[in-house]
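Enquirer: the following block contains a protein sequence and its predicted model.
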Amino acid sequence: MNMEFWLPVRLSISVSFIAAIIVFVSGTALGRVFAVRAFKGKVLAETLLMLPLVLPPSVIGFLLIVTFGVNSLPGKMIETLFGGTLIFTPWAAVLASAVVAFPLMFQSAKAGFLGVDRELEGAAQVDGASKRQVFMSISIPLASRALAAGALLSFTRALGEFGATLMFAGNLPGRTQTIPTAIYVAIESGNMQLAFYYVIISMAIALVLLGLVQYFNRQHH
């Protein structure tokens, strides 16, 4: 196997890792907010945050193009700041993967924080700890297994993202071609052996990650 074979694998892992970091931070923060606070419109807001989980990938890809395309305000701002468009770049693949993976991290984080003993947090605040100290030293450690499971699920989901990535980031070999798009191209060109190799690699990574998720879920319960 030459270096070109490994390019989609390396890109997929890199894209998924960056996307997982983004959704870990955002999903943990929002999961905490939705676990402990009641506010008007909460049900609607949570429904909107969970939409990427059920929307067709083509719809997500379309919405990303409309939102970050060259004719949109965010698209024009990105072009002004960075001298180019976001579409058909590795960062477009990161954004598409982060969007589809976010609901998994959000739900895991919310479930983890719902399981934290509020009396324990309250006692720490009575003893003089700030909200930030309580969050970092009590809430995060107690929800850590759920957060770890969410991060692994998010990485796995990002690794398997195809439709939105193909529409928004394209399929440029060595630049935006991930494992799923490489499999698609290999099958389209009749190279079933190449597709089989990528499928095996993808399944192996997914099995390891899902095994770790099961481990953290068992520890959590």
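Expert: All right, it came through fine.
Enquirer: drop to CA atoms for contacts and neighbour counts, all remaining ones
Expert: OK.
Enquirer: and the helices in this protein?
Expert: In the chain, the helices defined using DSSP state H lie at 3-36, 42-50, 57-68, 73-82, 90-114, 118-126, 131-134, 140-142, 144-159, 163-168, 179-188, 192-220.
Enquirer: for the fourth one, packing partners?
Expert: Going back to what we said before, that points to helix 73-82. Taking 3 or more Cα pairs under 8 Å, 6 or more residues apart in numbering; DSSP states H and E as contact, the helices and strands that helix 73-82 lies on are helix 57-68.
Enquirer: run the angle between the helix it packs on and helix 73-82 for me.
Expert: Counting by axes from the mean of the first three to the mean of the last three Cα atoms, to 10 degrees, helix 57-68 lies at 60 degrees to helix 73-82.
Enquirer: next, the angle helix 90-114 makes with helix 57-68.
Expert: In terms of direction (the same axes, to 10 degrees), helix 57-68 departs from helix 90-114 by 110 degrees.
Enquirer: adding mean neighbour count, write the helices of the chain out as JSON lines.
Expert: Supplementary listing: the helices of the chain in JSON lines, determined by neighbours: other Cα atoms under 10 Å:
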{"stretch": "helix 3-36", "mean neighbour count": "20"}
{"stretch": "helix 42-50", "mean neighbour count": "13"}
{"stretch": "helix 57-68", "mean neighbour count": "18"}
{"stretch": "helix 73-82", "mean neighbour count": "14"}
{"stretch": "helix 90-114", "mean neighbour count": "25"}
{"stretch": "helix 118-126", "mean neighbour count": "13"}
{"stretch": "helix 131-134", "mean neighbour count": "14"}
{"stretch": "helix 140-142", "mean neighbour count": "17"}
{"stretch": "helix 144-159", "mean neighbour count": "26"}
{"stretch": "helix 163-168", "mean neighbour count": "25"}
{"stretch": "helix 179-188", "mean neighbour count": "20"}
{"stretch": "helix 192-220", "mean neighbour count": "15"}
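Enquirer: another one to put next to it:
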Amino acid sequence: MGGWLGPEEWQAVALSLRVAFWATLLSLPFGILAAHALARWTFPGKQVLNGLIHLPLVLPPVVTGYLLLLAFGTRGALGGFLADLGIVFAFRWTGAALAAAVMAFPLMVRAIRLSIEAVDPRLEQASATLGASPVWVFLTVTLPMALPGIVAGAILAFAKAMGEFGATITFVSNIPGETRTIPSAIYAFLQVPGGEASATKLVIVSVVVAMGALLLSEIIGRRVAERVGGR
């Protein structure tokens, strides 16, 4: 791929992989916790939490990016505080990872939640009656049996993070080598004469990654489900 893609194109692919990896890895624990809360807990404001988690799916991505800029920009409430600690998101690749994580989070949570809801509550109750704490029940019963959904959710979130554009370009702009991911690079190439060839190559990469993620999610999910069922 390194010979087929030029330096700018390869730089965008490498940055997208980096952004998607960290976006998925760092949001996964929160995705599991949110999915478990929605699937198993009863508490005031549960529907509000569910709405907030899925809000990025229905909001225009530009709006999500602008809200991130207001919150995590250097002049924002959280952004200013974090900047004093040396943590800056706006116009950095870390901000691209944050935007990608926010946009991919609903897909991750939904897949994991459906998997947790499919776990028979009687198995969890049986473990609890033997003296296991709620945390231990979750770690030894719920989590292993929900593993197919967790794997599928992580892979889908990774693919979504790879393709995120609207929120990313609004929050961190389109800086070559810093925030120019595959979608931003495609947009940039299409704005200049003769850039169609480079844009087409990156479109092909995007399609391959997206299809590969969907197929991998299905294959891994089935294999993990078979192993869990075999136990």
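Expert: Yes, it's here. These numbers come from a predicted model, not from an experiment.
Enquirer: excluding its backbone neighbours, what's nearest Arg113 of structure 2?
Expert: Nearest residue to Arg113 of structure 2, sequence neighbours excluded (Cα to Cα, 6 or more residues apart in numbering): Ala35, at 4.5 Å.
Enquirer: contacts only, for the one you found.
Expert: With contact taken as Cα atoms under 8 Å, 6 or more residues apart in numbering, Ala35 of structure 2 is in contact with Val109, Arg110, Ile112, Arg113, Ile116.
Enquirer: what does the first one correspond to in structure 1?
Expert: Taking TM-score structural alignment for the superposition, Val109 of structure 2 sits opposite Phe106 in structure 1.
Enquirer: residue contacts, the residue nearest to that match when sequence neighbours are not counted?
Expert: Closest residue to Phe106 of structure 1 apart from its sequence neighbours, by Cα to Cα, 6+ apart: Gly27 at 4.3 Å. When the contact criterion is Cα under 8 Å, 6+ apart, the partners of Gly27 of structure 1 are Phe102, Pro103, Met105, Phe106, Gln107, Ala109.
Enquirer: how does it look with 7 Å?
Expert: If you count contacts by Cα atoms under 7 Å, 6 or more residues apart in numbering, Gly27 of structure 1 has them with Phe102, Met105, Phe106, Ala109.
Enquirer: about what we covered before: in structure 1, what sits opposite the residue nearest to Arg113 of structure 2 in the alignment?
Expert: Residue-level alignment of Ala35 of structure 2 against structure 1, with TM-score structural alignment as criterion, gives Gly31.
Enquirer: repeat that for Val141 of structure 2.
Expert: Looking across to structure 1 (by TM-score structural alignment), Val141 of structure 2 lines up with Ile138.
Enquirer: next, count neighbours for that match.
Expert: If you count neighbours by other Cα atoms under 10 Å, Ile138 of structure 1 ends up with 17.
Enquirer: out of everything not next to it in sequence, what's closest to it?
Expert: The shortest distance from Ile138 of structure 1 to any residue that is not its chain neighbour, by Cα to Cα, 6+ apart, is 6.9 Å, and that residue is Glu121.
Enquirer: alignment lookup: that neighbour to structure 2.
Expert: Checking with TM-score structural alignment, Glu121 of structure 1 has Glu124 as its match.
Enquirer: OK, contacts around Trp6 of structure 1?
Expert: Here Trp6 of structure 1 is in contact with no residue (Cα under 7 Å, 6+ apart).
Enquirer: counterpart of it in structure 2?
Expert: Using TM-score structural alignment as the criterion, Trp6 of structure 1 maps onto Trp10 of structure 2.
Enquirer: again with Leu51 of structure 1
Expert: Under TM-score structural alignment, Leu51 of structure 1 pairs with Leu55 in structure 2.
Enquirer: tally of neighbours for that match?
Expert: Every residue meeting other Cα under 10 Å relative to Leu55 of structure 2 is counted, giving 15.
Enquirer: contact partners for it?
Expert: Taking Cα under 7 Å, 6+ apart as the contact definition, Leu55 of structure 2 lies against nothing.
Enquirer: the most far-flung residue of structure 1 relative to its centre and Ala29 of structure 1: what is the separation?
Expert: Relative to the centre of structure 1, and counting by Cα atoms, centre = their mean, the farthest-placed residue is Asp127 at 36.9 Å. Asp127 of structure 1 sits 24 Å away from Ala29 of structure 1, going by Cα to Cα, to the nearest Å.
Enquirer: how about Ser202 of structure 1?
Expert: Distance from Ser202 of structure 1 to Ala29 of structure 1, counting by Cα to Cα: 30 Å.
Enquirer: over to Ser72 of structure 1?
Expert: As judged by Cα to Cα, Ser72 of structure 1 and Ala29 of structure 1 stand 28 Å apart.
Enquirer: Glu161 of structure 1 now?
Expert: From Glu161 of structure 1 across to Ala29 of structure 1, the span is 23 Å (Cα to Cα).
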